[in-house]
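**Student:** got a structure for you, letters missing:
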């Protein structure tokens, strides 16, 4: 039996996943980070992207997280995101509706930037999250949820 580490993924709204994993892939500002049991302690900033939890039975469960933080301890990985999507969420979301919403978000960003009420970093974060979320949902729907 492979060594495992406990993984906790939570969003601002609810717990998303708690379980054991042999390997976890996490999107961070410094790039994609792979974590196994007994990993060095790390604290990092999440960027929007896919978290892949490799389970002991060989299956991989995928989640999409927004901005947040990840804390890695030798036997625990804690991912705390502003929001997160499960594979089931991806199946239930309409990519066309998300694209339309992205257009609205672009208008929102432009309106606030013109009034000087939104800095470039905040605007960029809104759009990066929206674009990455849409790409992930499309990939989940086209691949039937599995890679």
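**Tutor:** Great, that's in hand. All of these numbers come straight from a predicted model, not from anything done at the bench. Numbers count the residues shown, from 1 in each chain.
**Student:** going forward, measure contacts between C-alpha atoms and count neighbours the same way
**Tutor:** Noted.
**Student:** pretty sure residue 64 is touching residue 50, no?
**Tutor:** Yes. Using Cα atoms under 8 Å, residue 64 is in contact with residue 50, at 4.5 Å.
**Student:** Please compare the first structure with the one that follows:
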């Protein structure tokens, strides 16, 4: 595939993707970004959001809760804290993620960051329609 990057997505539970993609849309902690062939080397942390890979097989979207993305001119490697294909995401999953975020916020010293995490989880749930 001309103008493609090797995209790999793994979580502690499993490998979710390993495809040649034309672009990968990433929910970076400092804002959304799109990685394509020729991208400058970058490492970013992820915020809760939707990660999308476009390939010859079509678009595939994943719910991610955090982690890291390493981007180079020829590849995108994402190590996610948690990741599931959007079609596998359900209300029970989001209830558990939001409860965990609220528990972490209650115990956190940095209340602003903890509140942002809860807010990001609620926005992620709304974006998936759960």
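**Tutor:** Sure thing, it's come through. Every value quoted in this text rests on a predicted model; they were computed, and no experiment measured them.
**Student:** so what sits against both of residue 64 and residue 50 of the first structure?
**Tutor:** Taking Cα atoms under 8 Å, 6 or more residues apart in numbering as the contact rule, residue 64 of the first structure and residue 50 both touch residue 136.
**Student:** Might you report the residue contacts of the residue lying closest to residue 39 of the second structure once chain neighbours are set aside?
**Tutor:** Distances taken as Cα to Cα, 6 or more residues apart in numbering place residue 73 nearest to residue 39 of the second structure, at 4.6 Å, with adjacent residues excluded. For residue 73 of the second structure, the contact set (Cα under 8 Å, 6+ apart) comprises 5, 36, 37, 38, 39, 40, 41.
**Student:** Confirm the third one sits in a strand?
**Tutor:** No. Remark: residue 37 of the second structure does not belong to a strand; assigned using DSSP: H, G, I helix; E, B strand; the rest coil, it is coil.
**Student:** Longest helix in the first structure, by number of residues?
**Tutor:** Longest helix in the first structure by number of residues (criterion: DSSP state H): helix 120-142.
**Student:** Only the buried residues of that one, if you could.
**Tutor:** For helix 120-142 of the first structure, the neighbour count (16 or more other Cα atoms under 10 Å) marks 123, 126-130, 132-134, 136-138, 140-141 as buried.
**Student:** Same question for stretch 53-68 of the first structure.
**Tutor:** 53, 54, 55, 60, 61, 62, 63, 64, 65, 66, 67, 68.
**Student:** Could you dump those into JSON lines with distance to residue 92 of the first structure and secondary structure added?
**Tutor:** Below are the buried residues of stretch 53-68 of the first structure laid out as JSON lines (distance: Cα to Cα, whole Å; DSSP: H, G, I helix; E, B strand; the rest coil):
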{"residue": "53", "distance to residue 92 of the first structure": "21", "secondary structure": "strand"}
{"residue": "54", "distance to residue 92 of the first structure": "23", "secondary structure": "strand"}
{"residue": "55", "distance to residue 92 of the first structure": "24", "secondary structure": "coil"}
{"residue": "60", "distance to residue 92 of the first structure": "20", "secondary structure": "strand"}
{"residue": "61", "distance to residue 92 of the first structure": "17", "secondary structure": "strand"}
{"residue": "62", "distance to residue 92 of the first structure": "15", "secondary structure": "strand"}
{"residue": "63", "distance to residue 92 of the first structure": "14", "secondary structure": "strand"}
{"residue": "64", "distance to residue 92 of the first structure": "14", "secondary structure": "strand"}
{"residue": "65", "distance to residue 92 of the first structure": "17", "secondary structure": "strand"}
{"residue": "66", "distance to residue 92 of the first structure": "18", "secondary structure": "coil"}
{"residue": "67", "distance to residue 92 of the first structure": "22", "secondary structure": "coil"}
{"residue": "68", "distance to residue 92 of the first structure": "24", "secondary structure": "strand"}
